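Chemist: 3D model of this:
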Amino acid sequence: MRELEAHVARALALVAPLPGEAHSLASALGLTAARDHVARHASPPFDNSAMDGYAVRASDVQGATHASPVVLPVAGETAAGAPPGVVRAGHAWRIMTGAPMPDGADAVVPVESTDGGLTEAAVTASVDEGRHVRRAGEDARPGDVIVHAGRRFTAARLGALAAVGVETVDAVRTPRVAVIATGDELVDVGDDLASGQIHDSNSVLLAGLLREAGAKPIVMARVGDRPAELLARMTAVDADLVVTTGGVSVGAFDVVKEALAARGVEFVRVAMQPGKPQGLGTVDGTPTVCLPGNPVSVLVSFAAIVAPMLRRLRGDGDGGLDWGGRATETAVVGDGWAVPPGRRQFMPVRFTDVGTVVPATLGGSGSHLIAGLAAAEALADVPAGTERVAPGDTVSLMRWSG
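Modeler: Next up, the predicted model:
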């Protein structure tokens, strides 16, 4: 069997960051920077007051105290957005937070350290030169990198770019991912089930997972257990990545394996549970991932294999075995469970009232237990070689909710 890390490395080798495209700040949230984005102008763009108070020359108020205030005539006032004034020696200038510093002033006395006078101000505390003054460019200067290539455009980063005059950004194009579910047993959700039929939950599951990972799903019509039908569907794909479900094991009707093995897709057993049977390769130049058909296997395979590929397509780093790029965490186990020999296990778990984790279903990590995922809040990542997870053990988690 192939180790999971080796399989992920092969998957990542199939994809590269997509090209950038121009976006307004309003449309870039959640996308990834395709290049470094630099400041157009300084932040702050001019020296301004950090306090409501009086702009002064610091030397004019040295020694001021409550017992012995320094009284200065008020020469004028400036609010935020107004042009700067001019302060002569021995005078004060009433100023509001964010207003430009008047020429000649080198400090601001907070209004709390004065009597708040309008024509003259009694200053009751001295200030040093530069006190309560925001200097032009102290936050950023023109040409400074504000958002580096490969970083996600968060609200804070977009706000920072707006503050330094950046109007549009270059963001990596959103990956388009085609989803093809296979199997004669599948019917639409909501249809009555005949004997042997099941609802197509994988298409719904994958479409949601792709949207959560920042990709655009293209859910294609299902394919029955006929290789020619799958090949015809594949020729109609216009996507950056294709993900199929079902038909990858050793059964008599494994349509995906039968159709694609001769076209360069490699079908292997990966040392993970659930999700052991996997397919990986390119079809007509399009990277293709072939996942098992059981829903829990689909979810685990997406977390371990597809999500890192999406992060690379998005220019969001090489990824790793973490859910959608989110940091892993650890938790203490409440109820233990068995681990299959020789395979890395991903157990759906939920949190208890006391903060421990327990299996989300009575059936453990069975790959068919899709309903149990409604209660699951994370996947416990158990290393290969572990014989059993016992109460009190600490496990690594990949959380996708809560």
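
Chemist: Only C-alpha atoms from now on, for both contacts and neighbour counts.
Modeler: Noted.

Chemist: So for stretch 133-140, what gets flagged as buried?
Modeler: For stretch 133-140, burial by neighbour count (16 or more other C-alpha atoms under 10 Å) applies to 133-136, 140.

Chemist: just stretch 219-234 next, same as before
Modeler: Along stretch 219-234, these residues count as buried under the neighbour rule (16+ other C-alpha under 10 Å): 219, 222-227, 230-231, 234.

Chemist: Please apply the same query to stretch 18-37.
Modeler: 18, 20, 23, 25, 28-35, 37.

Chemist: Now the two most distant members of these.
Modeler: The largest separation in the buried residues of stretch 18-37, counting by C-alpha to C-alpha, is between 18 and 25 at 19.5 Å.

Chemist: ok, back up a step: can you tell me which of the buried residues of stretch 133-140 is closest to residue 349?
Modeler: Using C-alpha to C-alpha, those come closest to residue 349 at residue 140, 45.2 Å.

Chemist: That closest one and residue 45 touch, don't they?
Modeler: No. Residue 140 is beyond contact range of residue 45, at 9.1 Å (criterion: C-alpha atoms under 8 Å).

Chemist: right, and the helix or strand after the helix or strand harbouring residue 156?
Modeler: Using DSSP states H and E, the element containing residue 156 is helix 155-163. Later in the chain than helix 155-163, the nearest helix or strand by DSSP H and E is strand 168-172.

Chemist: going on from that next one, what's the next piece of helix or strand?
Modeler: strand 176-181.

Chemist: So which elements touch that following strand?
Modeler: Secondary-structure packing of strand 176-181 (3 or more C-alpha pairs under 8 Å, 6 or more residues apart in numbering; DSSP states H and E): helix 201-212, strand 216-219, strand 241-245.

Chemist: burial measure for residue 252, as a count.
Modeler: By other C-alpha atoms under 10 Å, 9 other residues sit near residue 252.

Chemist: same check, this time on residue 292
Modeler: The number of residues near residue 292, taken as other C-alpha under 10 Å, comes to 24.

Chemist: list the contacts for it?
Modeler: Contacts for residue 292 (C-alpha atoms under 8 Å, 6 or more residues apart in numbering) come out as 245-249, 275-278, 298.

Chemist: Spatially nearest residue to it (excluding sequence neighbours)?
Modeler: Residue nearest to residue 292 in three dimensions, not counting chain neighbours: residue 246, with 4.7 Å by C-alpha to C-alpha, 6 or more residues apart in numbering.

Chemist: residues contacting that neighbour?
Modeler: So residue 246 contacts 181-183, 254, 256, 290-294 (C-alpha under 8 Å, 6+ apart).

Chemist: Repeat that for residue 281.
Modeler: 11, 14, 264-266, 287-289 are the contacts of residue 281 under C-alpha under 8 Å, 6+ apart.

Chemist: how far off strand 241-245 does the helix or strand hosting it point, in degrees?
Modeler: Using DSSP H and E, the element containing residue 281 is strand 277-283. Between strand 277-283 and strand 241-245, the angle comes out at 150 degrees (axes from the mean of the first three to the mean of the last three C-alpha atoms, to 10 degrees).

Chemist: Another sequence for comparison is provided below:
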Amino acid sequence: MSCTLENHRTELEALLRPVFNSLGTQVLPVASAELCDKVTSEDLFAALPIPAFTNSQMDGYAARSADLLAASSTTPVTLPLGFTAAAGDRQIPLQHGTVSPVMTGAMIPQGADTVIPVEESVLGTFPQLVRAGQGTASGHAQFTAPSAPGRFIRPVGVDLEAGALVASAGTRLTPTMIAALASSGLREIPVRRTLTVALCTTGDELGGDNPAEGQIPDANSPMLAALLRRYGVEVRTAQLPDDPDRFAAAIDQLQEHVDLILTVGGISAGAYEVVRQALAGRGGNFHHVAIQPGGPQGFAALEHSVVLCFPGNPVSALLSVELFLTPLLRVFNGLPEPQPEHFPLAQTVSSPEHKHQVRRALIRDGQVTILDPGSHLVHDLARADALVHIPVGVSELAAGQSVEIWRMNV
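Modeler: Model (predicted):
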């Protein structure tokens, strides 16, 4: 008896959740090339505020706003220059009745509460500047307007206060989030350890570089490995023998070294179905899911690993991974769910009423053209733009009817 798509998803989620939770933590430097797209394993709190100190937003003059209240175009205010505050310098004091030239990102001198952009001064450019310890400050600057308190000043912690949450557990580390971690003073970042998967193809029909008569190239290994690596999975590929005892021995070796094993092929109801033969007596659960393609499905919980068993036709294999594994990988990796779009159908489409059919489609001229459902059509799979789900209970979709599509091959 078939189980539903939703029920099989629930079964696999319950099976895989402990696998994800047991991966543990690795610590990477914030500058590590491996950090991008990793997922935080715990809440991370700021060691420093952002910005770390009150600084200037502009190249200009740091001043006391009270000293400029009387400034106007007819009565300019002239103030002598103090030392210059450059980016990276320690904070300097602002002497009463003076202004200090200040560069973008430099600490605001102690006592200053406003910054006047240099182009708003009467001269419009800086005169000769002197930093503290490098000589005697001289010269003056003139201003023809007041400058409000807080103008062009970035207060300490205005973006994030020290001790505040930077990233919660389960956050995917984008380049911008890495910048936030670094700016908040974090140097060692705890992230979830990478999921390791053994991707195992089966079948004597799979040839090597030069397939013999009756053999075919192995398309599943490179296709599924590439898909899984998009989700940050470490993939090891293996072609296992079509002998139940040797297959079981190979699986036992693999489970000592990986978190998850995926098998492709060998689970149908026919003869020579090596995966079913090897795992049925070891807690393997094999049944038919009411989907097309990809109906045969299976799984097993071994002593050290979990095995997901997918059918061997390339379309069925890919859609099985897309339907049952990648949704869990998106959650695990903090990735957003894909959003459906709506387009009218270019043609009438029929579907088996008792199955959830997943069809590949092309989007052309604002319409959806449904492709042949065959599970062996690898090139059609490669050129498809989208997937269309036709649920159980629907036997026909009419031309012009609006349908939901999910983008693929992007």
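
Chemist: Give me the TM-score for this pair.
Modeler: Here the TM-score for the pair of chains, by TM-score structural alignment, normalised by the length of the first structure, is 0.90; 387 aligned residues with a C-alpha RMSD of 2.0 Å.

Chemist: if we can go back for a sec, for the contacts of residue 281 of the first structure, name the two members farthest from one another.
Modeler: For the contacts of residue 281 of the first structure, the farthest-apart pair by C-alpha to C-alpha is 11 and 264; their separation is 13.7 Å.

Chemist: out of these two, which sits in the busier spot?
Modeler: residue 11 (20 against 12).

Chemist: aligned partner of that one in the second structure?
Modeler: By TM-score structural alignment, residue 11 of the first structure lines up with residue 12 in the second structure.

Chemist: ok, its match to residue 230 of the second structure distance?
Modeler: Taking C-alpha to C-alpha, to the nearest Å as the measure, residue 12 of the second structure falls 20 Å from residue 230 of the second structure.

Chemist: ok, now residue 296 of the second structure?
Modeler: Per C-alpha to C-alpha, residue 296 of the second structure is found 25 Å from residue 230 of the second structure.

Chemist: before we move on, what about residue 181 of the second structure?
Modeler: Residue 181 of the second structure sits 24 Å away from residue 230 of the second structure, going by C-alpha to C-alpha.

Chemist: Neighbour count: the two, which is higher?
Modeler: residue 181 (23 against 11).

Chemist: That one maps to what in the first structure?
Modeler: That one, residue 181 of the second structure, aligns with residue 161 by TM-score structural alignment.

Chemist: Same check on residue 196 of the second structure?
Modeler: Using TM-score structural alignment, residue 196 of the second structure pairs with residue 176 in the first structure.

Chemist: Looks like that match contacts residue 216 (just checking).
Modeler: Yes. Counting by C-alpha under 8 Å, residue 216 is a contact partner of residue 176 of the first structure at 4.8 Å.

Chemist: Pull out the buried residues from the helix ranked longest in the second structure.
Modeler: Across the second structure, the longest stretch assigned as helix under DSSP state H is helix 5-21. For helix 5-21 of the second structure, the buried set under the neighbour-count rule, 16+ other C-alpha under 10 Å, comprises 5, 8-9, 12-13, 15-16, 19-20.

Chemist: Now do the SS call for the residue mapped onto residue 288 of the first structure from the second structure.
Modeler: Using TM-score structural alignment, the equivalent of residue 288 of the first structure in the second structure is residue 307. At residue 307 of the second structure the chain is in strand, as set by DSSP: H, G, I helix; E, B strand; the rest coil.

Chemist: Find the nearest non-adjacent residue to residue 307 of the second structure, please.
Modeler: Using C-alpha to C-alpha, 6+ apart, the closest residue to residue 307 of the second structure is residue 261 (4.6 Å).

Chemist: Now for the one you found, how many residues are close by?
Modeler: 24.

Chemist: What's the match for it in the first structure?
Modeler: Alignment note (TM-score structural alignment): residue 261 of the second structure maps to residue 242 of the first structure.

Chemist: Residue 329 of the second structure now?
Modeler: Per TM-score structural alignment, residue 329 of the second structure is aligned with residue 310.

Chemist: One more: residue 61 of the second structure?
Modeler: Aligned partner of residue 61 of the second structure by TM-score structural alignment: residue 54.

Chemist: Contact partners for that match?
Modeler: Counted by C-alpha under 8 Å, 6+ apart, residue 54 of the first structure has contacts 92-95, 108-111.

Chemist: likewise residue 23 of the second structure?
Modeler: 192-195, 259.

Chemist: what two of the residues you listed are the furthest from one another?
Modeler: 192 and 259 (13.1 Å).

Chemist: coming back round to it: just the element for the match of residue 329 of the second structure, please.
Modeler: Counting by DSSP H and E, residue 310 of the first structure is found in helix 307-313.

Chemist: for residue 279 of the second structure, same thing?
Modeler: helix 274-279.

Chemist: same thing with residue 230 of the first structure?
Modeler: Per DSSP H and E: helix 227-235 holds residue 230 of the first structure.

Chemist: Which residue comes closest to residue 115 of the first structure once chain neighbours are left out?
Modeler: Sequence neighbours aside, residue 122 is the residue nearest to residue 115 of the first structure in space, at 5.5 Å (criterion: C-alpha to C-alpha, 6+ apart).

Chemist: Next, count neighbours for the one you found.
Modeler: 22.

Chemist: Quick one: map it onto the second structure.
Modeler: Per TM-score structural alignment, residue 122 of the first structure is aligned with residue 142.

Chemist: Wait, its match touches residue 119, no?
Modeler: No. In this structure, residue 142 of the second structure is not within contact of residue 119 by C-alpha under 8 Å, at 11.1 Å.

Chemist: count of residues packed around residue 219 of the second structure?
Modeler: 13.

Chemist: Check the alignment and tell me where residue 50 of the second structure lands in the first structure.
Modeler: By TM-score structural alignment, residue 50 of the second structure lines up with residue 43.

Chemist: quick one: contacts for its match?
Modeler: 136-141, 163-164.

Chemist: Apply 10 Å and report the result again.
Modeler: Contact analysis of residue 43 of the first structure by C-alpha atoms under 10 Å, 6 or more residues apart in numbering lists 134-142, 160, 163-165.

Chemist: Roughly how far does it sit from residue 351 of the first structure?
Modeler: 45 Å.

Chemist: same question, residue 51 of the first structure
Modeler: Counting by C-alpha to C-alpha - residue 51 of the first structure and residue 351 of the first structure are separated by 47 Å.
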